[in-house]
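K.L.:
need coordinates for the following:
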Amino acid sequence: MKPDTLNREERSYLASELRAYLDAELDVEIGNMDAEALIDMIGEKLGATYYNRGLKDAEALMSRKLDDISDELRTLEKDS
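P.N.:
Prediction:
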C-alpha cells in the first residue's frame, strides 16, 4: 500500500511548526528542506503506528454504535 502523502500546504505548515518547535524548545535552527526531510522520516517511522491506532479507534467506535443499534432494534421486537 502506498503511504499517504502530504500536500504542499500541509508540508509547508508542518515544516514551519517543526522549525518553530526546534528553535524554541531545543535552540536548534534548521532550514525548510531539513524540516521537510525530518517530517518525511517521522512519517516513515511513526506513520503506520498512528494510522493503525486510528483504525483501532474507529473500529471500537463502530462496534459501540452497532451495539447501540442492536439494542434499539431489540426494543422494537413484538411479543409473539
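K.L.:
make it CA atoms for all contacts and neighbour counts henceforth
P.N.:
Noted.
K.L.:
give the helix, strand or coil label for residue 2.
P.N.:
coil (DSSP: H, G, I helix; E, B strand; the rest coil).
K.L.:
swap in the one 10 residues further on?
P.N.:
In three-state terms, and counting by three-state DSSP, residue 12 is helix.
K.L.:
for comparison, sequence B:
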Amino acid sequence: MKKIVLDKDKKKEMIESIKEYFSEERDEEIGDLAATLLLNFIIEELAGEFYNQGIEDAYRYMNDRVEDMLGLQK
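P.N.:
From the prediction side, this is the model:
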C-alpha cells in the first residue's frame, strides 16, 4: 500500500486536534512531540485499515449503482 502523506498544514491541524483531545478528555497536557509521535503511529499502524474500509465501501456503493443502471435496460 502507498504510504500516507499529509501536507504540512493538515498534519499541524491533526496534531492540535490530538493535543485538544488529551486536554479535554483526559485532562492531560501533551506537547507537540508526543502528539506528533502518536499521529505517526496512527498513520503507520492503523490508517491502512481505515483506507481499506473506505475502498471497500466505495466498491460496494459503485457496484450497487451499476446494478441500478442495469435495471434500466429494456
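K.L.:
let me see the contact set for residue 25 of the first structure.
P.N.:
For residue 25 of the first structure, the contact set (CA atoms under 8 Å, 6 or more residues apart in numbering) is empty.
K.L.:
from the chain's centre, how far out does stretch 26-42 of the first structure sit?
P.N.:
Distance of stretch 26-42 of the first structure from its chain centroid, counting by CA atoms, centre = their mean, to the nearest Å, is 20 Å.
K.L.:
hmm, who's touching it?
P.N.:
When contacts are defined by CA under 8 Å, 6+ apart, stretch 26-42 of the first structure is touched by residues 11, 12, 14, 15, 16, 18, 19, 22, 23.
K.L.:
for stretch 6-21 of the first structure, same thing?
P.N.:
Contacts for stretch 6-21 of the first structure (CA under 8 Å, 6+ apart): 29, 30, 31, 32, 35, 36, 39.
K.L.:
again, only using 6 Å
P.N.:
By CA atoms under 6 Å, 6 or more residues apart in numbering, the residues outside stretch 6-21 of the first structure that reach it are 35, 36.
K.L.:
same thing with stretch 50-62 of the second structure?
P.N.:
Nothing outside stretch 50-62 of the second structure qualifies as a contact, by CA under 6 Å, 6+ apart.
K.L.:
quick one: stretch 60-72 of the second structure to chain centroid distance?
P.N.:
Stretch 60-72 of the second structure sits 27 Å away from the centroid of its parent chain (CA atoms, centre = their mean).
K.L.:
give me the buried positions along it.
P.N.:
Buried residues in stretch 60-72 of the second structure, counted by 16 or more other CA atoms under 10 Å: none are found.
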